[in-house]
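Participant: For reference, the sequence and a predicted model appear below.
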Amino acid sequence: MTLQQMEYIVAVDKYRHFAKAAESCNVSQSTLSSLVQKLEFELDVTIFDRGSHPVKPTAVGEEIISRAQRVLFNAAQVRELVATRKGESVGKVSLGITSTVAPYLLPQMFKYLSAHHPDIQLHVEEARLSAILSQLERGELDVALLATPLHNNELLEIPVYRERLMAYVSPDAPIYHEAALTADRLPVESVWVLREGYCPNHDVFPFCNRVAGRRAIYEAGSVETLIKIVDENGGYAIIPELHVPLLQECQQANVRTFTPPEPTREIAFVVHRNFVRERLLNILADAIKSIIPETMLNQRIKKFPIVL
């Protein structure tokens, strides 16, 4: 039994298709199939039920694949440890991020990495949450920066910082004259909502549990455009704390905080559970620590390196 054979059976289990698994491993389908069959012959078991469509592992195959995943994870950790000790380049990095997080991190993150880690080749994919999650599960992205929790057992969340949520209120709205708002008493009929906004806080904001009576949902997900909608149409919207410094001075007068307990959102690194590139995560964490106010940083990431 070799690591290569383990990689092949894990790939077949992931894609449930021999041709797609072979493509992901950069080998021919005949090569992959031959080595999988040799492994089955060596162990004297059938790992995959080839009669099913799509292909699926047998009961014993599932157990073998589960253990193979652990072995591959440990092997990858050894390679990562050696690369760290030798000071080797991190190389290419694919980062996923949503538009409700990107404006507050990316500009300065590019600057930090260029100055401190010019060897890193950073490719950023700004996309909708569903697309980013699919890419993480397929291994097409190394890491993502997302609002959590996501409740996805395939992914690991590493909290980085927490920021307050605030209201951007039109001067024409009745709640404009309140110095501080109460989150669970916000009017549903005058809110403008991002498609991928802040409704993980469903216990806090009443409009998350009610569709009827709510204003239009903005599908694209840009906070900047949402603010312009409020400016032109009235009502209010929920915005992250880090967006406030980006507002014009006259717009900042329209921002309202909430009475305690203030609603917040957590931003975390999200990686596949088989991810092993600790060094990369710590470099990205250092970049974020140079950007985000210390008071907002997760206490653990502030004091300790990330260990997978």
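Facilitator: Okay, I see it.

Participant: switch to C-alpha atoms for all contacts and neighbour counts from now on
Facilitator: Will do.

Participant: The chain: helices as residue ranges?
Facilitator: Listed in chain order, the helices of the chain (DSSP state H) span residues 3-15, 18-24, 29-43, 59-86, 102-116, 129-138, 223-233, 249-252, 278-289, 299-303.

Participant: I'd like to know which of those helices is closest to L165.
Facilitator: With Cα to Cα, the closest approach to L165 among these belongs to helix 223-233: 12.2 Å.

Participant: which residues are contacting the closest one?
Facilitator: Identification of contacts with helix 223-233 by Cα atoms under 8 Å, 6 or more residues apart in numbering yields S99, T100, Y168, V169, S170, W192, V193, L194, Y218, Y236, A237, I239.

Participant: Tell me which residues touch G234, please.
Facilitator: V169, S170, P171, D172, A173, S190.

Participant: Other residues contacting the longest strand along the chain?
Facilitator: Secondary structure of the chain per DSSP state E: the longest strand is strand 155-169. If you take Cα under 8 Å, 6+ apart as the criterion, strand 155-169 is touched by 136-137, 148-149, 175-176, 227, 230, 234-242, 254-258, 262-273, 285, 292, 296-298, 301.

Participant: Show me which of the residues you listed are buried.
Facilitator: 136-137, 148, 175-176, 227, 230, 234-242, 254-258, 263-272, 285, 292, 297-298, 301 (16 or more other Cα atoms under 10 Å).

Participant: Identify those among those residues that sit within strands.
Facilitator: The subset of the buried ones among the contacts of strand 155-169 located in strands under the criterion DSSP E comprises 148, 236-240, 255-258, 264-272.

Participant: re the thing from before, relative to strand 236-240, how tilted is the longest strand of the chain?
Facilitator: With axes from the mean of the first three to the mean of the last three Cα atoms, to 10 degrees applied, the angle from strand 155-169 to strand 236-240 works out at 140 degrees.

Participant: when you compare where strand 155-169 runs with where strand 264-272 runs, what's the angle?
Facilitator: Going by the same axes, to 10 degrees, strand 155-169 makes 150 degrees with strand 264-272.

Participant: Work out the gap between stretch 139-155 and the centre of the chain.
Facilitator: 4 Å (Cα atoms, centre = their mean, to the nearest Å).

Participant: Also stretch 253-269?
Facilitator: That offset, for stretch 253-269, works out to 20 Å (Cα atoms, centre = their mean).

Participant: Just the endpoints, please. Distance across that stretch?
Facilitator: From its first residue to its last, stretch 253-269 covers 32 Å (Cα to Cα, to the nearest Å).

Participant: one more structure, for comparison:
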Amino acid sequence: MTITQLQYVLAVAEHKNFTLAAEKCFVTQPTLSMQIQKLEEELDVQIFDRSKKPIQLTDVGEQIVNQAKNIVSESGRIKDIVDQQKGYIGGDFKVGIIPTIMPTLLPMFMHNFIKKYPKVNLIIEERTTEEIIKMIKNGQLDAAIAATPLDEETIKEVVLYYEPFVAYVPESMPPFDKKELDVNDLSSNLNHLLLLQDGHCFRNNILNLCKAKSLDVDSHFQIESGSFETLVKLADEGLGMTLLPYLHTLDMNEKAMAKLRHFKSPRPSREVSLIYSKKELKLHIIEALRNTIAGVVKGAITFQDVEITSPLQAK
């Protein structure tokens, strides 16, 4: 039994296809199939049910894959020990970032990180929180940036910053006349609140802030969008008000900024963290990434008196 064989098994378990798994492992399909067959012969069991499409794990195969994840993950720790001893920071590093953080935070730190750590091949993937949690547990991501807390026992969270919510209010809505808002201003305008579509944790943040499981929709229309830009344009048309993360408001023009309304202290905010497996593989790169991000956001995010709302969907 070899680490390579176990890596091949994990690839097939993930992609449910021998050809695709071989491509991801940078080997030929016959080579991958032969190595998995050798492992099955050594163990005298069938790991995969090849009669099904797509390929499925057998019952014992499920148990083997769970154990293989631990073995492959722990084997990576040996290289970590050597790299840290040599002071080497390099290699592939896969990071997931949720869609509501990616457009604003990534441009802030990417150039600095690449310049400071040129030997790290940073691979960025935009993923939902649900996808990120699954991929970290499966070893498909080394780390991620997401709204927390997530209440996941196997995942460690290191807070990067607290980001307040800012209301974008058209002139036609009553809250426009206020200099500062409170949460009650949202609750009394729920029918006119434009939100991101279901699946975005920022939507859950806002619903939790309003202590609502869903919106009471009026009889005229219901609009949910996948982008803040669309929500802002809809608000400009007088179709409602929306909430934005603070960093998203920094590049707005003067006309748009006139429609922004901050909340009274403690400001309702989301907690943004660097998250990774508690097995702490590639910890030296994780720390380098954390330091880089902390260095660029501390000038932009200086709010301390905040009240954190959960990104977990209320039940």
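Facilitator: In hand now; what should we look at? From a predicted model like this one, the values you see are computed outputs, not experimental measurements.

Participant: among the contacts of helix 223-233 of the first structure, who's most crowded?
Facilitator: Y236 (30 neighbours; other Cα atoms under 10 Å).

Participant: Alignment lookup: that one to the second structure.
Facilitator: Superposed on the second structure with TM-score structural alignment, Y236 of the first structure falls opposite M241.

Participant: how close does its match get to Q85 of the second structure?
Facilitator: Distance from M241 of the second structure to Q85 of the second structure, by Cα to Cα: 53 Å.

Participant: residues touching V255 of the first structure, list them.
Facilitator: V255 of the first structure neighbours (Cα under 8 Å, 6+ apart): M166, A167, Y168, V169, V244.

Participant: do K282 of the second structure as well
Facilitator: By Cα under 8 Å, 6+ apart, the neighbours of K282 of the second structure are R77, D80, D142.

Participant: which of those line up with contacts in the first structure?
Facilitator: When you map the contacts of K282 of the second structure onto the first structure and apply both residues aligned by TM-score structural alignment, their matches' Cα atoms under 8 Å, the shared contacts are R77, D80.

Participant: Considering the contacts of K282 of the second structure, which possesses the most neighbours?
Facilitator: D142 (23 neighbours).

Participant: what about Y8 of the first structure, how many neighbours?
Facilitator: 25.

Participant: so who does the nearest residue to it once chain neighbours are set aside touch?
Facilitator: Distance criterion Cα to Cα, 6 or more residues apart in numbering; nearest residue to Y8 of the first structure, sequence neighbours excluded, is L32 at 6.4 Å. Under the criterion of Cα under 8 Å, 6+ apart, the neighbours of L32 of the first structure are Y8, F18, A22.

Participant: Shared with the second structure, which of the residues you listed?
Facilitator: Where the second structure agrees (both residues aligned by TM-score structural alignment, their matches' Cα under 8 Å), the contacts of L32 of the first structure reduce to Y8, F18, A22.

Participant: Export the residues you listed as a markdown table, with columns for distance to E157 of the first structure.
Facilitator: Output for these, formatted as a markdown table (distance: Cα to Cα, whole Å):
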| residue | distance to E157 of the first structure |
| --- | --- |
| Y8 | 27 |
| F18 | 30 |
| A22 | 29 |
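
Participant: what about the residue nearest to P245 of the second structure when sequence neighbours are not counted, how many neighbours?
Facilitator: Once flanking residues are discounted, P245 of the second structure sits nearest to F165: 4.9 Å by Cα to Cα, 6+ apart. When counting by other Cα under 10 Å, one arrives at 24 neighbours for F165 of the second structure.

Participant: Check S187 of the second structure too.
Facilitator: 17.

Participant: these two touch, right, it and C210?
Facilitator: Yes. S187 of the second structure sits in contact with C210 when judged by Cα atoms under 8 Å, with a separation of 5.7 Å.

Participant: L20 of the second structure versus F202 of the second structure, what's the distance?
Facilitator: 34 Å.

Participant: before we move on, the earlier item: do I have it right that the match of Y236 of the first structure meets H192?
Facilitator: Yes. Assessed by Cα under 8 Å, M241 of the second structure is found in contact with H192 at 6.2 Å.

Participant: who touches both of those two?
Facilitator: What both M241 of the second structure and H192 touch, as defined by Cα under 8 Å, 6+ apart, is an empty set.

Participant: Between F202 and L20 of the second structure, which has more neighbouring residues?
Facilitator: F202 (27 against 16).

Participant: Tell me the counterpart of that one in the first structure.
Facilitator: Counting by TM-score structural alignment, the partner of F202 of the second structure is Y198.

Participant: give the contact list for its match.
Facilitator: Here Y198 of the first structure is in contact with I238, R265 (Cα under 8 Å, 6+ apart).

Participant: and the two most separated of the contacts of helix 223-233 of the first structure?
Facilitator: Top of the distance list for the contacts of helix 223-233 of the first structure (Cα to Cα): S99 and S170, 22.7 Å.

Participant: returning to what we had before: JSON lines for the contacts of V255 of the first structure, including distance to L106 of the first structure?
Facilitator: Shown next, in JSON lines, are the contacts of V255 of the first structure (distance: Cα to Cα, whole Å):
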{"residue": "M166", "distance to L106 of the first structure": "21"}
{"residue": "A167", "distance to L106 of the first structure": "23"}
{"residue": "Y168", "distance to L106 of the first structure": "23"}
{"residue": "V169", "distance to L106 of the first structure": "27"}
{"residue": "V244", "distance to L106 of the first structure": "16"}
